[in-house]
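*Asks:* got a structure for you, letters missing:
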């Protein structure tokens, strides 16, 4: 295994783990998660729906044939999370020191890298880019 492929695998695992670790809070209706989605006016459907999408995203990221698609989906979900933090929630939510925002930003950046790396494997981008 080359250094590049090890880094690529580590980035996929980091993004998937960050996405998966938040599921416990979403699916158990942890007070922090409920607070966030109530603030956004999306409780409980949005909390559960986003949780399901994050689970699908993590799985897609880890499957080699679907990494690019998972990365695109992750960019959308995390872009929404970052936007929500910047417009409604604030960087710091319930004295978390900005942890949720930082994790969203890190995962978004990883997903951007993975989407770019796999851009010719994603059917819609493949057609647009002519490859």
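*Replies:* Sure thing, it's come through. Here the structure is a predicted model, which means the values were calculated and not measured.

*Asks:* CA atoms for contacts and neighbours, from now on please.
*Replies:* Will do.

*Asks:* Remind me which helix or strand the residue nearest the centre of the chain belongs to.
*Replies:* The residue lying closest to the centre of the chain (C-alpha atoms, centre = their mean) is residue 74, at 3.9 Å. Here residue 74, judged by DSSP states H and E, is contained in helix 67-84.

*Asks:* want to compare, so here's the second one:
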């Protein structure tokens, strides 16, 4: 039981790394689904620059979150960053024209993917778990109390 309690954090760490890492190439290779997502979101929020660089910005933020969750001392901060990124994704899936099931055109064919929303929710809960489990470290890292000396 002590082994499980000590190493339980690796489950959400690996989930975040797999999901963020798996989407990473799509954000930097202008994959049709990524272009569609950021065009829809950019139009909806009225920020044209988000259509062209949103994927890159989110991709970099996700890469930083991956690095942070792998370092025990910054794991809670990485979890908090993952929650922030995925809060945006969840909001856009639920309230923008993007929808829970994303539909886009690729090579003249209509495509759809209903997994993106659910993986965002999974990452959100994984990040929240890591943050709550390490909130004292996060508060210590940002100078607001807590104990940042534990690793």
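*Replies:* That came in fine, so what should we check first? What you are looking at is a predicted structure, and each value in this text was computed from that prediction instead of being measured.

*Asks:* Give me the TM-score for this pair.
*Replies:* Once superposed, chain against chain, the TM-score is 0.91 (TM-score structural alignment, normalised by the length of structure 1); 129 aligned residues with a C-alpha RMSD of 1.7 Å.

*Asks:* distance of the counterpart of the residue nearest to the centre of structure 1 in structure 2 from residue 129 of structure 2?
*Replies:* Matched to structure 2 by TM-score structural alignment, residue 74 of structure 1 sits across from residue 82. To residue 129 of structure 2, residue 82 of structure 2 is 11 Å away according to C-alpha to C-alpha, to the nearest Å.

*Asks:* in structure 2, which spans are helices?
*Replies:* 2-7, 10-28, 32-45, 48-70, 75-95, 115-133, 135-141 (DSSP state H).

*Asks:* Mind giving me the packing neighbours of the second one?
*Replies:* Pointing back at helix 10-28 of structure 2 there. helix 48-70, helix 115-133 (3 or more C-alpha pairs under 8 Å, 6 or more residues apart in numbering; DSSP states H and E).

*Asks:* Repeat the analysis, applying 6 Å as the threshold.
*Replies:* helix 48-70 (3 or more C-alpha pairs under 6 Å, 6 or more residues apart in numbering; DSSP states H and E).

*Asks:* from the chain's centre, how far out does the helix it packs on sit?
*Replies:* Centroid separation for helix 48-70 of structure 2 versus its chain: 8 Å, with C-alpha atoms, centre = their mean, to the nearest Å.

*Asks:* Then stretch 40-50 of structure 1?
*Replies:* 16 Å.

*Asks:* what's it in contact with?
*Replies:* Outside stretch 40-50 of structure 1, the residues that touch it by C-alpha atoms under 6 Å, 6 or more residues apart in numbering are 26, 37.

*Asks:* Repeat that for stretch 121-136 of structure 2.
*Replies:* With C-alpha under 6 Å, 6+ apart, stretch 121-136 of structure 2 has contacts from 12, 16, 76, 79-80, 82-83, 86, 146-147.
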